[in-house]
Structures are given as C-alpha cells and as structure tokens.
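**Student:** next input, structure requested:
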Amino acid sequence: MARHVQFDQLGGPEVLRVREVDTGTPGPGEVLIRVDAIGVNRADAMFREGSYFLQPSFPSSLGYEAAGTVEAIGEGVTGLTAGDPVGVVPAFSLNDYGTYGDHVIVPASAVVPRPANIDPVTAAAVWMAYITAYGALIDEGGLFPGDHVLLTAASGGVGLAAIQTARRIGAVPIATVRGTAKRQALLDSGAAHVIDTENEDLVTRVKELTGGKGVQLAFDPVAGPGVDTLAQAITPGGKLLVYGALDPRPTPLPNAAFYPDLSTSMFTMFRVTTDPQRLRRAVAFVNAGLNDGSLTPVVDRTFDLDDIASAHRYMESNAQTGKIVITVGHDDAA
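**Tutor:** Below is the predicted model:
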C-alpha cells in the first residue's frame, strides 16, 4: 500500500486527504517512482478548486512534478532501471496521473534523469518552473543575448527561474513586484532591475531602463485587463506571452489601434513537455544550468506530506518567494 493525497470534492485545502491506496504495478509505458520530494504548483490548487482548464474526476489525485528513484518499470520502457535517480515533469493529465504520494505510477515519457549531485528537494523545485521559463523565453520567445525581458509577478517559482534563465543566455531580466518586501530576493536571484508596481509607473520605468525602446519580450502570469499596459512596454515587433490567469477577469487583446506590431499569445509548457525533441532540449539546458550553478532553484519552505493542506494554504497566501516543496518520509524497515 502507498500513501496518496486525494480529494472527493472541489474546494479549499481542507478537502485534501492522505489515504492508503493500492498503487499496483506499472503498465506498458509506465514507471513506478519511489517519491522523496514533490513540487507544489499553482496549477495544483486551481485543479483542486475547479478553476483549472480541466475538471477533476473523483476521487482525484493531483501533482505534476516530483523527485525520487525508479522502483519498477512497465513493458516497453527503455533507458530506465530500478534505482535510477529521476525527476517527474508535467507531461500528463491530472485526471490520469498525479505525483502527490510516496509511491506513484507515471508515464515513462514524463520521467527524466536527475543529476546525481542534485538532492530530491532541489530537484522537485525544478521542472515546472524551469521548463516553463526555457520554453517561453528561449524555445518560443526567441530571446537573444542583450534583449530585455519583462517578468511580471516575478517572485514565484517560474518568475525566479525566468530571471536565471534570462541571465544564463545574456539577456536582461526586468522583474515586477507589488511593494518592496520581495525586492531584494529578486535582485539576489539575478534581476537586473525590479519595478515596484505599487509605487512606480510600469511603462515609464521600462522605457527609462531600455533607452526608450521597450522590452523585446514580456512574460506574464497575471493576464486580465493589465495586458494592455504591458503592451505599451514592449518594443515594436516584440512579443507578449501570457502563461497564467491570476487575474480572473477577461483578458483582452492589446488595443490593435495603438500596438499593431506586437505578437500576443498564450504559452503552456505542455507544448514542450509533450514534444520529445523539445523536451530533450529543455532537459539538457536545465541540467547543464544545474550542473554549472547558473540555475539554482529557490526553495522557500518545505512541508511534510501529512501537512499538504497547510502547504496549499501557504501557497495561496502568496507569502512565498520561490518554490514550496513537500518532503516524503519512508519507513524502510517496514
């Protein structure tokens, strides 16, 4: 039997339950992972409360990423053996698989090698954030050395990963934050500039920092009517990539009468994780950055698996800077 987090109805963190379940054995194309750490993501909370792009089927599990070791492989799986240190990347539907447990079965296509020198907690903070950052800024955004990139609501895991990713290729990350509490953390993570949107005019400040030109790329998890302001901070021919919906209001296209030379689109990291070649390149980029120290995941706080509801409450408080990770204990003597 394994311990899994499940929920039977939509709602707040209180609906989450840790249960004993029969994991079974991996089927064709699947891998059984002994989980040591789990990355917590905003998508998990949205799925739990019913605001995600797909609705859960009850009883439902959840969780997109984890770090651990391979315990067993199913028929047809190659390149993996029992005992391999691995990470699990978001490359599946939460209605089919989930990583919130001490032993989980996931598709082999979502399992990637974990560098031996990277501990499980660090590894669990990597994949959602850094694949999203790599996919948006480099794979899809076409960011080049010397380009300016605007990163809004940048104190979360993806925002910090995007700062480091931009730095790694020689681009100039400009981060935004509301208030001053998290300003130094963003600078410490490599932001070239931090704009306090409560006390500074975003467009004016961006133009000052870019010599009046604007940024080549804006990467935004907020959406809503604020995208019209972001568009004013982008240079002609630049791009606006929206990857979240923290603002629940409708998201308009930026005013075409004023910003005609602008490419605007939604970004989802599933474009990368479900394409074997794009995923291979992303994993190579991220692992190289982990090994040379240019990519350093920021873990704000860890919680035990039994405290999963508290972890979700903490995430929803928006108090964190960086990633929230669940640690999983194992009774190896049992």
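**Student:** make it CA atoms for all contacts and neighbour counts henceforth
**Tutor:** Noted.
**Student:** of all the residues in the longest helix anywhere in the chain, which ones are buried?
**Tutor:** The residue-count maximum for a helix in the chain (DSSP state H) belongs to helix 276-292. Buried residues in helix 276-292, counting neighbours by 16 or more other CA atoms under 10 Å, are found at 278-279, 281-283, 285-287, 289-290.
**Student:** can you give me the strands in the stretch 51-200 of the chain?
**Tutor:** Remark: strands assigned in the stretch 51-200 of the chain by DSSP state E, counting those that start in this stretch are 65-73, 85-88, 103-107, 111-113, 148-151, 172-177, 193-196.
**Student:** one more, so I can put them side by side:
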Amino acid sequence: MPRVVVFDEFGGPEVMHLVEEPVVEPAVGEVRVRMEAFAVNPLDRMMRSGTSPAPVPLPHARLGVEGTGVVDALGPGTTGLKIGDPVILTAVPDASARGSYAEYTTVPASRVLARPAGLGITEAAAIWVAYSTAYGALVEKARMRPGDHVLITAASGGVGRAAMQIAHQIGAVPIAVTRHAARKDELLAAGAAAVIATDHADIAEAVGHHTGGTGADIVLDLVMGPGQQDLLKAARPGGTLVAAGFLDPRPTPFPAGPPLTIFGYRSFEHTLDTVVVKRMAAFLNAGVRLGALRPAVDDTVFALDDVVEAHRHLEKGLNGGKKIVVTAS
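**Tutor:** Below is the predicted model of the structure:
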C-alpha cells in the first residue's frame, strides 16, 4: 500500500514516521496526485512541533503544503485535467489531513496547476510556496512597480530569494537584509542590488545611502519581532510595509515612525482565490520561461525514508536558506 508520513505527538523530527494506507478515491471535483517530490517548509516544522498558528489535530496528523506529481485519478465532475498530467500543488489548506508528505494525496482540482515547462521535478516541488508568497505580498498587496526600492528581510531564505527575483522581473530594485556580512556575496549573486548586513551596518542609514536619501518604497518583513522598528525607520514616508513572516517569535511592537501603509499577509489569502492564482501562474510561467525565476534547491535531496533527516537538516540550518526537497517515488 502507499506510504504516508504522519505524527501522533508534537516534538522534534523523530515524531514523524511512515505508515501504509489504502489509496483514497478522489471525491467530486477532486484529483488524486501520485506525488513525485515535495519541499520542506518552515510551516511544516511549526505544525510538527506544535507551534503552528492554526490547530493541528492529533493523532495521525499529516504534513506538507507543496509538491509536484502526476494526476493519477479524476473524481466525478472533474474537468480540465487528464490522467498523466504533471502538476504542482497550489494550496493544501487541510495539510494535517491531506498533506503532500505522501506517495499519493487527493486535493480539489482547483488546487493544482500544470507544472511549468522547463522545471525539473525537484525545482517544481520547491517553487510554489516561496514564489506565490513573495508575489502575493509584493505585487498583489504592495503593488510593486518598476523602479521601486524594495527592502527584503531574511533575504537568504526561500521567500526572500524569490522576492529578489520577482522584483527584478518587475523592474524594481531589491535591497537584501541579512544578519551576517558573510552572506553578502551569496546574496549579490542571487540577485540583490545591494546587501545590508545588520552585524555591520545600521539599516536606516544604509537604506538611505542606497536610495539617495529617500528610503525604501516597500519593506517586506519576513521576520517580525522587535527588529521591525528598524525597518520602519528605513521606509520612506508614504511607503508600504508588508508583514509576511514569523521567524522571530518575540512580540512585534506597534508600528511607530513615518506614516506608512501596513499590511499583514499570509499566502492562503491569495492561493485560495482562483482569480489571483491564475495571475500568479501566468507570472510564474513567464518568469520560468525567461529564466528569471528559478528556485534555489539544496544539493542534498532526500528520499521519503529519510524525511526525519530532512527535517533535521532544516533545523540545523544546513540548507543555507535553499529549499529542501524529498522525493516521494
């Protein structure tokens, strides 16, 4: 029988284990996907450890919010897809019940898209969450335009790297923020127009230098916490801050500083909206076709049997911000 990754209690990577389950037939309007690979995301770690913002029912909880595979079966009334189509998952809102850490999963047909031509399986498994989050925050929320100076925190992570590439595709100017100066060359190579290392520079002063004194038009805060106060000082009056992360568990003080438009953002806000997903898909396909959008995938690709090691790899930071991929077949 097909295998599925589940966990019965919250804790470290070792709480995950493989079980065999019968193949589930897709319901009305659903598809069954034979998974080929999935990516490991910070949300997966939060769900597994019991720190997810949404409740995770135990026991026998599943994991996984993105991945790629092949349509294996169609539910009654499902149109627009056929068996054998390569697809990527665009949303798994009930990941604890139907997550992508499995050899097969069923999802609504509206939650899959044709796999972008030109992407290998490992890249396709790792592209959607980071790029849809960055696109939704910058383009749909902040209305990023050509010439905008965009300040991006946690720039070496998956969403940060995607945000830099998307800014370039739009014609904006991405300014990367990192905690360590040692990451500077890596981030410049990844597409940053400039890099600010907080262990060597004051963010507001550095942004002023890189923007001719005007400040950042858009701030993408993927960290949150007390450090957001420094980002506010780096924004121009009338600019936009999008709070789209949760890497710092400490409380985020009430924003104070220049007048800004401030948005909170979570990817499901748009990935469950079929109209926006259509725009996201068009943008993503164009970027892949032009070579402008390409996910950074860790050199170590894990097998399904080694999913515990994949999570340990993430927790130790051995991926250096690149996406970790696990093959499911």
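**Student:** quantify their similarity with the TM-score.
**Tutor:** With the length set by TM-score structural alignment, normalised by the length of structure 2, the two chains reach a TM-score of 0.96; 326 aligned residues with a CA RMSD of 1.2 Å.
**Student:** and the strands of the stretch 51-200 of structure 1 as JSON lines, adding mean neighbour count and distance to Met315 of structure 1?
**Tutor:** Below are those laid out as JSON lines (neighbours: other CA atoms under 10 Å; distance: least, CA to CA, whole Å):
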{"stretch": "strand 65-73", "mean neighbour count": "25", "distance to Met315 of structure 1": "16"}
{"stretch": "strand 85-88", "mean neighbour count": "26", "distance to Met315 of structure 1": "21"}
{"stretch": "strand 103-107", "mean neighbour count": "24", "distance to Met315 of structure 1": "23"}
{"stretch": "strand 111-113", "mean neighbour count": "20", "distance to Met315 of structure 1": "25"}
{"stretch": "strand 148-151", "mean neighbour count": "27", "distance to Met315 of structure 1": "20"}
{"stretch": "strand 172-177", "mean neighbour count": "24", "distance to Met315 of structure 1": "17"}
{"stretch": "strand 193-196", "mean neighbour count": "20", "distance to Met315 of structure 1": "21"}
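**Student:** dump those strands to JSON lines, plus distance to Gly322 of structure 1.
**Tutor:** Formatted as JSON lines, those follow (distance: least, CA to CA, whole Å):
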{"stretch": "strand 65-73", "distance to Gly322 of structure 1": "15"}
{"stretch": "strand 85-88", "distance to Gly322 of structure 1": "19"}
{"stretch": "strand 103-107", "distance to Gly322 of structure 1": "25"}
{"stretch": "strand 111-113", "distance to Gly322 of structure 1": "22"}
{"stretch": "strand 148-151", "distance to Gly322 of structure 1": "14"}
{"stretch": "strand 172-177", "distance to Gly322 of structure 1": "13"}
{"stretch": "strand 193-196", "distance to Gly322 of structure 1": "16"}
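**Student:** nearest to Ile308 of structure 1, of these?
**Tutor:** Using CA to CA as the measure, strand 65-73 is the one of the strands of the stretch 51-200 of structure 1 that comes nearest Ile308 of structure 1, at 14.3 Å.
**Student:** hmm, back to that, can you give me the buried ones in the following helix or strand past the longest helix of structure 1?
**Tutor:** Moving toward the C-terminus from helix 276-292 of structure 1, the next helix or strand (DSSP states H and E) is strand 299-304. By neighbour count on 16+ other CA under 10 Å, the buried set for strand 299-304 of structure 1 is 299, 302-303.
**Student:** then stretch 307-315 of structure 1?
**Tutor:** So for stretch 307-315 of structure 1, counting by 16+ other CA under 10 Å, buried means 308-309, 311-312, 314-315.
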